[in-house]
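Trainee: predicted model and sequence follow; I will ask about them next.
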Amino acid sequence: MPNAWDAEQVVSAPLAKTLIETHFPELAPVTISLLGYGFDNTVYQVKERFVFRFPRRELATGLLKTENQLLPTLASQLPLSIAEPIFFGKPNAVYPWPFTGYHYVQGNPPARLTEEERIQSASVLARFLRTLHHYPYSKAQELGVPFDELNRLDMMKRKSALEKYVKQMKERNLYSKQEILENYVDSIQEIHYQEKNVLVHGDLHIRNMIVDQNNIVSGIIDWGDVHIGHPAVDLAIAYSFLPSNGREHFFREYGEVDEKTHRLAKWKAVFTTVVLVAHSYDQGDNQTLEVALESLNLIFQE
């Protein structure tokens, strides 16, 4: 069975260089290095100042279009840096899809952090999400942002996929607290909740965060899943990135949420992190795998 992240098109470094120099001759000669790849895009750093993302799947082209319309408006209103799009590549005979270049967000993805370092980012993350979630969703609609067409909080719809990945983790002997994870997954029952419409990042996890030289979160990248939906989709980061006492700091700054929202956020954190474990293992990305497993430990920390 193919994985959700399997690519339909992979843009090599030489092809990326050709495409960028063809569309944007002012950047020639291009120096290029691979930053990484996710479900939807292959990502290159260009001239140490820009980042270019090339869709790996046709589905991602629509997501890129939404980013291009929203992010220039959003960038100045958020308390953290985001990758603002500035170069817009068009399909041609060599590559059939659009692609986008952004200002490079300075910093690094979070690696191994102490609990104290994580707690330092609690208020920063809370202010960022409070600001994002209060952005007028009607204005986001006008800029082409969709509602949650994937029903990301439909627990029962996704339970079988979650069980598959958890089983793979057991077979590969990846997680030291496998029994705790399995007991949680076995206990999942549908949560009936009131719909809420806020602008959400949609895919907020360790690979889409940037930290500064002090290991404090300074930027948020990869807005391909941005949509109008329930805040729990983003609040999952309070479980997967922060220790339990850090969550107290987070929600004091963000604002109190109801018990169902907490439960939904924890479930979303588990689902996203388990998928991230499966993806990083499949791609041989041991660094992300290690950090994702650490995220699971935080989620189940009391």
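Mentor: Yes, it's here.

Trainee: rest of the way, CA atoms for contacts and neighbours
Mentor: Will do.

Trainee: what ranges does the stretch 151-300 of the chain have for its strands?
Mentor: Using DSSP state E, counting those that start in this stretch, the strands of the stretch 151-300 of the chain run over 198-200, 209-211, 217-220, 227-229.

Trainee: find the nearest non-adjacent residue to residue 105, please.
Mentor: Spatial nearest neighbour of residue 105, chain neighbours left out: residue 83 (6.0 Å); criterion: C-alpha to C-alpha, 6 or more residues apart in numbering.

Trainee: show me the contacts for that neighbour.
Mentor: 71, 102-105, 220-222 (C-alpha atoms under 8 Å, 6 or more residues apart in numbering).

Trainee: mind running it again at 10 Å?
Mentor: 50-51, 67, 71-72, 75, 101-106, 219-223 (C-alpha atoms under 10 Å, 6 or more residues apart in numbering).

Trainee: and if you look at residue 215?
Mentor: Counting by C-alpha under 10 Å, 6+ apart, residue 215 touches 107-114, 117-118, 120-121.

Trainee: quick revisit: so can I have a markdown table of the strands of the stretch 151-300 of the chain showing mean neighbour count and distance to residue 147?
Mentor: Listed next are the strands of the stretch 151-300 of the chain as a markdown table, based on neighbours: other C-alpha atoms under 10 Å; distance: least, C-alpha to C-alpha, whole Å:
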| stretch | mean neighbour count | distance to residue 147 |
| --- | --- | --- |
| strand 198-200 | 25 | 9 |
| strand 209-211 | 20 | 23 |
| strand 217-220 | 23 | 21 |
| strand 227-229 | 24 | 4 |
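
Trainee: please compare the first structure with the one that follows:
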Amino acid sequence: MKMHANQLTVPPQTARTLVDEQYPEWRSMPITSIASHGTDNAIFRIGDRFTARFPLRPGHADSTRRRLESEAEAARELAGHTRFPTPEPVALGEPGAGYPLPWSVQTWLPGVAATDKDPGESVAFAHDMADLINDLRAIDTRGRTFAGKGRGGDLRTHDAWMETCFKHSEQLLDVPRLRRQWKNLRSLPRNAADVMTHSDLIPGNVLVSADRLAGVLDVGGFGPADPALDLVSAWHLLETRPRQVLRMGLGCDDLEWERGKAWAFVQAMGLVWYYLETNPVMSRMGQRTLERILADESPA
């Protein structure tokens, strides 16, 4: 079932044809479709070294190419700055074989996504996440600040989207309680300067091995943002005790911690209703995140 209006379809034969035509040196490598709970790309493994990612949302080829080039630059900047492996850009493919957009090739990372192997009770995993976020924050912003329209800037700019989510969630969630929660979260002040962040530390972007962090995916959003943004991982990934371990490892004060909760809230509210039928794993992730947030509701 398609997740988005006019979503593109990428059959395995299309991926095979595009790889063979544009990168003939890989013709001998098998191409395997990778089952993923992600929402933005069809993913194929090329041999045992590479991953091809084909955007699913329709768009203009030129704007898609600019976005993929920007994501590749972000991946190159991040590479080697943390002890946890991240994908590195390999190539940028062109439209063809009936597929209308540019597409990308990255290095393949071993491991199991946290959507399939839940690390939520692992204290060791929480320590790893704290190390990762501290490493990201230590990277020089080079004077850059948040310039996006999504999560990572001013919480209040998400009011209209939250209203849309509340209206679509009335038969799914305790919307009156969630509205009260948002009223408290949206007004949290911002005091800290931007730092470098991953920006989307959800279970599908985190690789796990033996209850430890084995790698980090989808690094194209790496860039400057609210330091609290990567704290979404506390609510998307961790249960109560490991969550507190993460907080101690990052030295978060109450304000930063609550702002992290706010960003997780914004993301989770959109997942539950939007992907209810088309991506149940993402919908359930959003619901579980909201349950964790409400269970930790501040008395104020």
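Mentor: Nice, I can see it. As the structure is a prediction and not an experimental result, all values here were calculated from the model.

Trainee: so can I have TSV of the strands of the stretch 151-300 of structure 1 showing distance to residue 27 of structure 1?
Mentor: Converted to TSV, the strands of the stretch 151-300 of structure 1 look like this (distance: least, C-alpha to C-alpha, whole Å):
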stretch	distance to residue 27 of structure 1
strand 198-200	33
strand 209-211	25
strand 217-220	25
strand 227-229	32
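
Trainee: now check the residue nearest to residue 105 of structure 1 against structure 2: what is it aligned to?
Mentor: Using TM-score structural alignment as the criterion, residue 83 of structure 1 maps onto residue 87 of structure 2.

Trainee: try residue 295 of structure 1
Mentor: Counting by TM-score structural alignment, the partner of residue 295 of structure 1 is residue 289.

Trainee: hmm, residue 240 and its match touching each other?
Mentor: No: using C-alpha atoms under 10 Å, residue 289 of structure 2 is not in contact with residue 240, being 11.9 Å away.

Trainee: need the residues touching each of these two.
Mentor: Taking C-alpha under 10 Å, 6+ apart as the contact rule, residue 289 of structure 2 and residue 240 both touch 234, 295.

Trainee: the more surrounded of the two?
Mentor: The residue with more neighbours, out of residue 289 of structure 2 and residue 240, is residue 289; 26 against 14, by other C-alpha atoms under 10 Å.

Trainee: residue 140 of structure 2 versus the match of residue 295 of structure 1, what's the distance?
Mentor: 31 Å (C-alpha to C-alpha, to the nearest Å).

Trainee: next one: residue 99 of structure 2
Mentor: According to C-alpha to C-alpha, residue 99 of structure 2 and residue 140 of structure 2 sit 38 Å apart.

Trainee: hang on, residue 22 of structure 1 packs against residue 28?
Mentor: Yes: when contacts are counted by C-alpha under 10 Å, residue 22 of structure 1 is listed as touching residue 28 (8.7 Å).

Trainee: just want the most central residue of structure 1.
Mentor: In structure 1, the C-alpha nearest the mean C-alpha coordinate belongs to residue 203, at 3.3 Å (C-alpha atoms, centre = their mean).

Trainee: looking for the alignment partner of it in structure 2.
Mentor: Residue 203 of structure 1 maps onto residue 200 in structure 2, by TM-score structural alignment.

Trainee: what residues are up against its match?
Mentor: Residue 200 of structure 2 neighbours (C-alpha under 10 Å, 6+ apart): 151, 206, 217-222, 229-233, 264, 267.
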